[in-house]
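Colleague: can't give you the sequence, but here's the structure:
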């Protein structure tokens, strides 16, 4: 039987590892990663987060040891979450100068000045009720919350944060924070806005790590409905108009279509947040021997890049950086 020669030979460009590398369209780099870290008060604490294997709450006195490992892997950006001992109705620990994020920021900048500190700007870890703002009549008061978020952003900038990352999803949060930063002279501090943040079931392990589970109700009046797509573009457009410098889409894996929509619509850097639930599912499957963790993680992170993400916030940053370094060393040896 004679084979019809008119069809296309796509396999020609997959014939070897070198050929596949030559024509690869998207690449992961360690420089793409932002590593989230949880800082707790006290001393000599490195608390394993039960629902996030490999992730710990770390006290300030152990932070330098963690930084040494992070720096050696080539990671140059970290997102800081604080877990305070004391909480109150207004989340005072978020915006006081001696707050845990502020103190961690000072340690990082003193130890490795070239590590970029991305400060999470929210109140949920610091409020006794676990919501992201001030509560009136069992609901979050948008405009009253904005005042405290602005104070938090300014306090974080004064402590040395390189990037302010507000995650609260209050209407107008970028505009108010931008105005507050500018008024205090922080014109050059960019805002990495959680522009598109869905009310997702993937956040469960994070709430264990940050001790930020709402004590009543949920966050569906301010975080987005997972069924909505056009709303994401409206949210992102508002943040662009208000002065955002980066746009985060959270979660990433189940919302790659939204990452692509945001990438196609706006010309700011797009950040995919590979959230805790996405992390923990792979860790659990890998521990049971059901999946190849390395291959699955790198495939997943590459998918986020392919969808249009410029940067990725991921708890896998250290693992992925190590794997990429090993691959680079292997290729250099072969040469």
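Modeller: Done, it's in. Because the structure is predicted, anything quoted here is derived from the model rather than measured.
Colleague: please count neighbours and contacts with C-alpha atoms only from this point.
Modeller: Will do.
Colleague: can you map out the strands along this protein?
Modeller: 33-40, 46-48, 56-59, 77-83, 116-121, 134-136, 139-141, 163-166, 192-197, 246-250, 270-274, 311-314 (DSSP state E).
Colleague: let me see the contact set for the residue lying closest to residue 156 once chain neighbours are set aside.
Modeller: Using Cα to Cα, 6 or more residues apart in numbering and skipping residues adjacent in sequence, the residue nearest residue 156 is residue 102, 5.6 Å away. Residue 102 makes contact with 155-156, 159-161 under the criterion Cα atoms under 8 Å, 6 or more residues apart in numbering.
Colleague: this is the other structure I want to compare:
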């Protein structure tokens, strides 16, 4: 209305605010004026509220347990670089698999530490249908058929030089290596492997493995591609676990992804998707959560992260020295993978985390 008196928009004085704060008529606080009456702490004040609005949940179904296998019987030997982790003979692995299944852990991922005399330039032992990994797969699937078996076809545990492929004149040859890993994948499927997880990062391997498996009647065997395996410094304890650290000459930068390259990692993953990968993996995990998220956003496939040996050992050693609360940080890091979009995590903490989740 023309000529109407404008509303009083003057700010209250401090005296008026104090009066309002002490008055039964108006309990508005200056914080309410600042926040517009939106207070984030309202839904944090009780445990039941925090649980009710929790955005991400970690469950035992998210956990895959990587295990190390050695020849022999009745062997459980500690790995000094990985506190709490052991190499196990096949009979002990069967016992561990039964325990893991009882905890609800869905799958194991096996890695061998074979005799040095069986390692050569081409990693030919990986083609042996009765090699250590295939023995382990058959034994576990016979005794604990409900647990999943995930097997790798990288050559590094089988080569005398510690590289993931066949070495010729100082070069890791791509195509000959792919021929090897296809044969290895077929042998692993014949032994009962549920999922082949190629980690050697050779070009064209996913499509070649898929074709090889299908041609031999293994259409139902899945492929979990190490889609983005970075040339990382976090693998040291693992190399001790499979006894390749002292063998390796040079590094693996000619076939692993540069840690600086996120877009290249996505291109690698896209090729694996086109070639028939069923699942994608990021390795290492925690330093590459951005890649986990980008893969999940880009592709409609399950995404997994590998919390590698270096990540594990750093947390274990820090906890042993009293620098961190080990259990709390373990669960926090595993939850971080879920928040970054991961559908599952390969972690040496699998058993400890499963036990803790069972008590929750």
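Modeller: Sure thing, it's come through. All figures in this text were calculated on a predicted structure; none of them were measured in a lab.
Colleague: TM-score of the superposition?
Modeller: With the length set by TM-score structural alignment, normalised by the length of the first structure, the two chains reach a TM-score of 0.96; 327 aligned residues with a Cα RMSD of 1.0 Å.
Colleague: if we can go back for a sec, between the strands of the first structure, which one is closest to residue 230 of the first structure.
Modeller: Checking the strands of the first structure against residue 230 of the first structure by Cα to Cα gives strand 192-197 as the closest, at 10.9 Å.
Colleague: between that closest one and strand 246-250, how big is the angle?
Modeller: Relative orientation of strand 192-197 of the first structure and strand 246-250, computed by axes from the mean of the first three to the mean of the last three Cα atoms, to 10 degrees: 40 degrees.
Colleague: what span of the second structure lines up against strand 192-197 of the first structure?
Modeller: Mapping strand 192-197 of the first structure onto the second structure (TM-score structural alignment) gives residues 224-229.
Colleague: what's the mean deviation for that stretch versus the first structure?
Modeller: If you overlay the two and look at stretch 224-229 of the second structure, the average distance to its match in the first structure is 0.3 Å (mean Cα distance after the TM-score superposition for the first structure).
Colleague: circling back: can I get the contacts of residue 102 of the first structure in a markdown table including neighbour count and distance to residue 283 of the first structure?
Modeller: Output for the contacts of residue 102 of the first structure, formatted as a markdown table (neighbours: other Cα atoms under 10 Å; distance: Cα to Cα, whole Å):
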| residue | neighbour count | distance to residue 283 of the first structure |
| --- | --- | --- |
| 155 | 21 | 36 |
| 156 | 29 | 32 |
| 159 | 20 | 34 |
| 160 | 24 | 34 |
| 161 | 28 | 31 |
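Colleague: quick one, helices of the first structure?
Modeller: Assigned by DSSP state H, the first structure shows helices spanning 17-22, 63-72, 100-111, 142-159, 173-183, 204-210, 230-242, 256-265, 276-287, 293-307, 317-334.
Colleague: who wins for proximity to residue 221 of the first structure among the ones you listed?
Modeller: helix 142-159 (10.5 Å).
Colleague: got a list of contacts for that closest one?
Modeller: 90, 94-97, 101-103, 105-106, 119, 121-123, 132-134, 163-164, 166, 170-173, 176-177, 180-181, 184, 186, 189.
Colleague: of those, grab the buried ones for ChimeraX.
Modeller: Filtering the contacts of helix 142-159 of the first structure down to the buried ones (16 or more other Cα atoms under 10 Å) takes a single ChimeraX command:
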select :90,94,95,97,101,102,103,105,106,119,121,122,123,132,133,134,163,164,166,170,173,176,177,180,181,189
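Colleague: spatially central residue for the second structure, please.
Modeller: Among the residues of the second structure, the one closest to the centroid is residue 306, at 2.1 Å (Cα atoms, centre = their mean).
Colleague: ok, and the closest non-adjacent residue to it?
Modeller: Leaving out its chain neighbours, the residue that sits closest to residue 306 of the second structure by Cα to Cα, 6+ apart is residue 346, at 4.6 Å.
Colleague: residues near that neighbour, how many?
Modeller: As a burial measure, residue 346 of the second structure scores 23 neighbours (other Cα atoms under 10 Å).
Colleague: cool, residue 38 of the second structure as well?
Modeller: 11.
Colleague: contacting residues around it?
Modeller: Neighbour list for residue 38 of the second structure: residue 32 [criterion: Cα under 8 Å, 6+ apart].
Colleague: now it: how far from residue 46 of the second structure?
Modeller: Relative to residue 46 of the second structure, residue 38 of the second structure is positioned 18 Å away (Cα to Cα, to the nearest Å).
Colleague: residue 333 of the second structure now?
Modeller: Here the criterion is Cα to Cα. By it, residue 333 of the second structure lies 23 Å from residue 46 of the second structure.
Colleague: buried ones in stretch 140-155 of the second structure?
Modeller: By neighbour count on 16+ other Cα under 10 Å, the buried set for stretch 140-155 of the second structure is 140-141, 144, 147-155.
Colleague: what's the end-to-end length of it?
Modeller: When the termini of stretch 140-155 of the second structure are compared using Cα to Cα, they are 22 Å apart.
Colleague: that stretch maps to which residues in the first structure?
Modeller: Counting by TM-score structural alignment, stretch 140-155 of the second structure corresponds to 108-123 in the first structure.
Colleague: please apply the same query to stretch 325-345 of the second structure.
Modeller: Using TM-score structural alignment, stretch 325-345 of the second structure pairs with 292-312 in the first structure.
Colleague: likewise stretch 195-203 of the second structure?
Modeller: Aligned by TM-score structural alignment, stretch 195-203 of the second structure falls on residues 163-171 of the first structure.
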